[in-house]
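With the input below, show me the fold.
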Amino acid sequence: METNWIHDEILDGLSQLLCLSLDRTPAADMIAGTAMGWHRAITDERVWDQQLDTPRFRKAFTNLMKGRRMWPSPADFMEAMPPREQLALTKQPIKANPERAQRAAAELAEFLGGRQH
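All right, here's what the predicted structure looks like:
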């Protein structure tokens, strides 16, 4: 299973939630099955990246543990998940290449000259 890491994160997070004894907590012997259901719900038609998303999964479970009194659903988990970190864009000037600019100008002139026929 390509998404074993997701199943492991879900099982770990649900096991931690289990310890909180929230309202409507499933029986301990149901956690493995619950994790399988969550895995299916969370991975259906979604693409996850282990490096980018593992911290997000962990933070989502932490958010659920901090703010829930009732056992959450996979939808609650998705709402608790923070957005992916975005790489910061920096303004870095790109040095001009005069030779490339001349070639592009010549190609453009040739193209425009060829269209006038």
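
okay, CA-based contacts and neighbour counts for the rest of this
OK.

Identify the residues contacting residue 7.
Neighbour list for residue 7: 35, 36, 39 [criterion: CA atoms under 8 Å, 6 or more residues apart in numbering].

One more sequence to fold, the one below, so I can look at both together:
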Amino acid sequence: MERSNDLAWLKKAISKGLMGMVVLHLDGGPSAETVTKTAGVWFHIIKSWPIDWDEALDKPRLSLAFTALASNARRWPCPAELRPLLPMRKYPQNALPEPDYPPEQAAENLRTIKRMIKEAITK
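Below is the predicted model of the structure:
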């Protein structure tokens, strides 16, 4: 299976991150003629990392990593400088469904607990 089709979002995220870096005019940056090819090389390298890329989990991480990279860059970076800046994944917390517990059963349980406490105190 060709993963690049599944990773169109990754290519766009990398391009967006690099475009933000291009406007900084960092030393060693690509020329206007080669910036598209540069993005292609970054995509090729980043998609080869041993990460099972997931758009929902990784797109925000890439955005944060590119922001951190641009914030500290004095020269045009290489893809290896981006990787340690990727924050940990934040997994969504699914809410538990409401318990299917009849009110009559809850009332009965409460009576049982009260009875048990009363018996424990009177012994």
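
ok so, going back, put together JSON lines for the contacts of residue 7 of structure 1, with secondary structure on each row.
Below are the contacts of residue 7 of structure 1 laid out as JSON lines (DSSP: H, G, I helix; E, B strand; the rest coil):
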{"residue": "35", "secondary structure": "helix"}
{"residue": "36", "secondary structure": "helix"}
{"residue": "39", "secondary structure": "helix"}
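
Name the nearest residue to whatever residue of structure 1 lines up with residue 28 of structure 2, sequence neighbours excluded.
Per TM-score structural alignment, the equivalent position to residue 28 of structure 2 in structure 1 is residue 24. Closest residue in space to residue 24 of structure 1, ignoring its immediate chain neighbours: residue 71 at 5.5 Å, by CA to CA, 6 or more residues apart in numbering.

What's the local residue count around that neighbour?
Residue crowding around residue 71 of structure 1 was assessed by other CA atoms under 10 Å; the count is 18.

Over to the one 4 residues further on?
The number of residues packed near residue 75 of structure 1 is 11, by other CA under 10 Å.

Which residue of structure 2 is paired with it in the alignment?
Correspondence of residue 75 of structure 1 to structure 2, assessed by TM-score structural alignment: residue 80.

so its match is in which element?
Residue 80 of structure 2 belongs to helix 79-82 when elements are defined using DSSP states H and E.

So what touches that helix?
For helix 79-82 of structure 2, the external contacting residues (CA under 8 Å, 6+ apart) are 42, 45, 46, 65, 66, 69.

need the next SSE after it, C-terminal direction.
As assigned by DSSP H and E, the chain's next helix or strand after helix 79-82 of structure 2 is helix 103-122.

what distance separates that next one from the centre of its chain?
From the chain centre to the centre of helix 103-122 of structure 2 is a distance of 47 Å (CA atoms, centre = their mean, to the nearest Å).

pretty sure the match of residue 28 of structure 2 contacts residue 70?
Yes. Counting by CA atoms under 8 Å, residue 70 is a contact partner of residue 24 of structure 1 at 6.1 Å.

Tell me, how many residues neighbour the residue mapped onto residue 45 of structure 2 from structure 1?
Aligning on TM-score structural alignment places residue 45 of structure 2 opposite residue 41 in structure 1. For residue 41 of structure 1, the count of nearby residues is 14 (other CA under 10 Å).
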